[in-house]
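> 3D, please:
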Amino acid sequence: MCSGRVIRIIRAPRTRTLACDDHIPKLQLRTRHFEKMVVVGPSYAMRSVKVLGLLTAPDLGFVTGLLKCLPCVEKLYILLDTWMLFKKDVKCSAPLECLDWHLKKVKIMNYDEKRVDVNFIKFFVLNARVVEYMKFVVHREKCGAKWIAGQHEKLQVNDRASKGAVFDFEADFSRLPNSMVHMEHIHDLAMDPFDRSLCM
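Prediction:
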C-alpha cells in the first residue's frame, strides 16, 4: 500500500526522464499538485523532461494535467492498469504544447480495446499533431490483419492529427503487464529506461 506516500519534486532543472503512477495519493511537481489524480495547484512547466512513463487507468484528466506541467515530452510510455477505478471520460479542449509541438513517440502497454481504453487513446490519435509512431502492446494470442484493421477503425486512425504517424500492434503472450523500466540500464541516465530496443 502507498496510502501515505507523497512525492515532491520542487527543483530538478536537468531532469530528462520521469515515471509515476496514479496510485500515489499526492504528487507535487514544482508548485503543481496532484491529489488522487486531480490537479489542485497552479501550472509551472518542467521543460527539461523529454521521456515520461506512466502507470495509470485510462484517465485523461490525470494524463493531460501532467502533460501541461511537462510540455516538452517527446516519448510517452503508458502502462494501462485495467483494474484501477476510472472516472468518466474527460474532454480536454485546451491546446497542449506537448501534443502540438513535441510528442513523437507513444507506446501503450496492456491495451485491452475496452471502450475507456479506446476513448483514452483516441484523444492522442486525434490531437497529437507531430507524433511519428504509436505502438500498442496487447494481450491477445492473435494480432492478425483483420483485428488490427478493426482497431484502426475504432481508434479513428484515418482521422489522425499526424498524417505521417505509423501505428503498430504487438501481441504480448504474458499474463501479467510488462514492467515498464529495464533495470539493466537504470543506472545509465543517458539511456531511455523504457525503450526495450536498447536491451537487445
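> Going by C-alpha atoms from here, please, whenever you check contacts or count neighbours.
Will do.
> Centroid-nearest residue for this structure?
In the chain, the C-alpha closest to the average C-alpha coordinate belongs to I78, at a distance of 3.5 Å (CA atoms, centre = their mean).
> Show the subsequent helix or strand relative to the strand or helix carrying that one.
I78 is part of strand 75-80, with elements assigned from DSSP states H and E. Past strand 75-80, heading to the C-terminal end, the next element that is a helix or strand (DSSP H and E) is helix 97.
> One more, so I can put them side by side:
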Amino acid sequence: MYDVGISDNHLQSMITGCVVLESVSMHIMGFGRLCITSLTLRSITFYGPSKGEGAVTFQELVIEDAPFLERLVTLYPYCSPATIRIIQAPKLEILGSLSQGISTLDTETAFSVQKMVAVSLTSKMHTVKILVLDSIGPNLDSVVDFLKCFPCLQKLYIFPHRGNYVNNVQEYDPLDPMECLEVHLRTVVLRNYNGYTRPVIDFARFFILNAKVLEEVEIGVFSHRKDRCLRRQGRELQVENRASRDAQIGLKMDEETILKHHDRTHDFSMADPFDKPGGRLIHMF
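Model (predicted):
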C-alpha cells in the first residue's frame, strides 16, 4: 500500500481480517498510530511520510500479537515511527533499521531507546538473529546497549553516517561478558568506513578484539587504499590480536546505502534480505 488514504482503525481491521495474509508493505500512510494483530503475517515493511507541512507524523507502531512474524523492516529509518512496541512476536528474527529516528523501542517494556541509547532493560529478545542499525558517529555505546538487548544475535549490519564523532573508548569487561559476543555473533558488516578517524577505527576494532566466534568482518571503504595505507589499517585495527583466530577481515569498495526495496524483505527464499553482493575486495587480513 502506497500513499493510501485509510484510517488506522480500518487498516488494523483489514489486516486482522485477512486470514491468509503473509506480507504487508505500508509506505507514506497517513496515520499516527498502528496496532497490528495477525495470526498469519510473516513480514512487514513500512515507512512514514516525511515530516513536512501538513503531513501526519507516524508516531507509534505496535505489534500486539503476531505469532508468525519473522521480519520487521523500516526502509527509510528517518521516516520511522517515533515508537515501536513489540508485545508478542515470538518468531521475530530480522529487525531493522533502527536509528536516531526511533526515539523509543519497547519490547514488553523490555527496553527504551532514546537517540539509540538503551536506558532500561528488564528482559531480552532471544529470537532476533539479524539486526540493522543506522548510527551517527558511529556511537559504540549505543550499539553495545543493543547487543545486550539481543543476546542471540548472529549478524550485525551497521550503517554509520557522518556526524559529530563520539569518543569510542568502551572497554569489554570479561567479568561482565555479553552472550552475543561470547557465543553467537558471527558476522559484522560495517558500511561507510572512514579509516582515518580515531573514533571510527576504535568502533571497528571493538568487534575484532572482542567477538569470540566471529567468522567474517566486512568493512566497506569509499576509495582504493595504497599498500602502505592498508598495512596501517591492519595495525590500527589490531587484526593480529583478533579474538576469533578464524575471522576473515575484508576491506571492500563501498557506497553509502541502505535497504530500499521492500521485495527483498518479503522474499523468503532469501535468508537475509539485507545481504547483497559486496563491492570489489581490496584487501583481506
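> hmm, back to that, would you mind finding the match for the residue nearest to the centre of the first structure in the second structure?
I78 of the first structure is assigned I158 in the second structure as its aligned equivalent, the criterion being TM-score structural alignment.
> Would you map the strands across the first structure?
In the first structure, strands defined by DSSP state E lie at 6-9, 17-21, 26-29, 32-35, 38-39, 51-56, 75-80, 105-111, 133-138, 166-171, listed in chain order.
> Which residue numbers in the second structure does the fifth one align to?
Counting by TM-score structural alignment, strand 38-39 of the first structure falls onto residues 117-118 of the second structure.
> cool, and the third one?
Using TM-score structural alignment, the residues of the second structure aligned to strand 26-29 of the first structure are 104-107.
> what does that stretch contact?
Stretch 104-107 of the second structure has contacts (CA atoms under 8 Å, 6 or more residues apart in numbering) with 82-87, 111-114, 125.
> Try it again at 7 Å.
When contacts are taken as CA atoms under 7 Å, 6 or more residues apart in numbering, the neighbours of stretch 104-107 of the second structure outside the stretch itself are 82-87, 111-114.
> What residues sit buried inside it?
Of the residues in stretch 104-107 of the second structure, those buried by neighbour count under the rule 16 or more other CA atoms under 10 Å are 104-107.
> returning to what we had before: format the contacts of stretch 104-107 of the second structure as JSON lines; extra columns: neighbour count and distance to D145 of the second structure.
Conversion of the contacts of stretch 104-107 of the second structure to JSON lines gives the following (neighbours: other CA atoms under 10 Å; distance: CA to CA, whole Å):
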{"residue": "A82", "neighbour count": "20", "distance to D145 of the second structure": "19"}
{"residue": "T83", "neighbour count": "20", "distance to D145 of the second structure": "18"}
{"residue": "I84", "neighbour count": "22", "distance to D145 of the second structure": "17"}
{"residue": "R85", "neighbour count": "20", "distance to D145 of the second structure": "18"}
{"residue": "I86", "neighbour count": "23", "distance to D145 of the second structure": "18"}
{"residue": "I87", "neighbour count": "16", "distance to D145 of the second structure": "20"}
{"residue": "F111", "neighbour count": "22", "distance to D145 of the second structure": "10"}
{"residue": "S112", "neighbour count": "21", "distance to D145 of the second structure": "11"}
{"residue": "V113", "neighbour count": "22", "distance to D145 of the second structure": "9"}
{"residue": "Q114", "neighbour count": "17", "distance to D145 of the second structure": "11"}
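> Go through the second structure and flag its longest helix.
Looking across the second structure with DSSP state H, the single longest helix is helix 198-210.
> That one vs the first structure - mean distance after superposition?
Helix 198-210 of the second structure differs from its equivalent in the first structure by a mean of 0.8 Å after superposition (mean CA distance after the TM-score superposition for the first structure).
> Could you give the residue range in the first structure aligned to that helix?
With the alignment judged by TM-score structural alignment, the segment of the first structure matched to helix 198-210 of the second structure spans residues 115-127.
> Please determine how far the residue located most distally from the centre of the first structure is located from L67 of the first structure.
Relative to the C-alpha centroid of the first structure, counting by CA atoms, centre = their mean, K146 is the outermost residue, at 26.1 Å. Note on K146 of the first structure: its distance to L67 of the first structure, by CA to CA, to the nearest Å, is 34 Å.
> and if you look at T31 of the first structure?
When CA to CA is applied, the distance between T31 of the first structure and L67 of the first structure equals 15 Å.
> same thing with S43 of the first structure?
The spacing between S43 of the first structure and L67 of the first structure, counted by CA to CA, is 10 Å.
> of those two, who's got more company?
L67 (20 against 17; other CA atoms under 10 Å).
> tally of neighbours for the closest residue to V125 of the first structure other than its chain neighbours?
Nearest non-adjacent residue to V125 of the first structure, counting by CA to CA, 6 or more residues apart in numbering: R160, 5.2 Å away. The burial metric for R160 of the first structure, expressed as a neighbour count using other CA under 10 Å, is 19.
> Just give me the match in the second structure for R160 of the first structure.
Residue-level alignment of R160 of the first structure against the second structure, with TM-score structural alignment as criterion, gives R242.
> which outside residues touch the match of strand 38-39 of the first structure?
Among residues not part of stretch 117-118 of the second structure, those counted as contacts by CA under 7 Å, 6+ apart are 111-112, 142, 145-146.
> can I get the residues you listed in a markdown table with distance to Y193 of the second structure?
Output for those, formatted as a markdown table (distance: CA to CA, whole Å):
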| residue | distance to Y193 of the second structure |
| --- | --- |
| F111 | 29 |
| S112 | 28 |
| S142 | 18 |
| D145 | 21 |
| F146 | 20 |
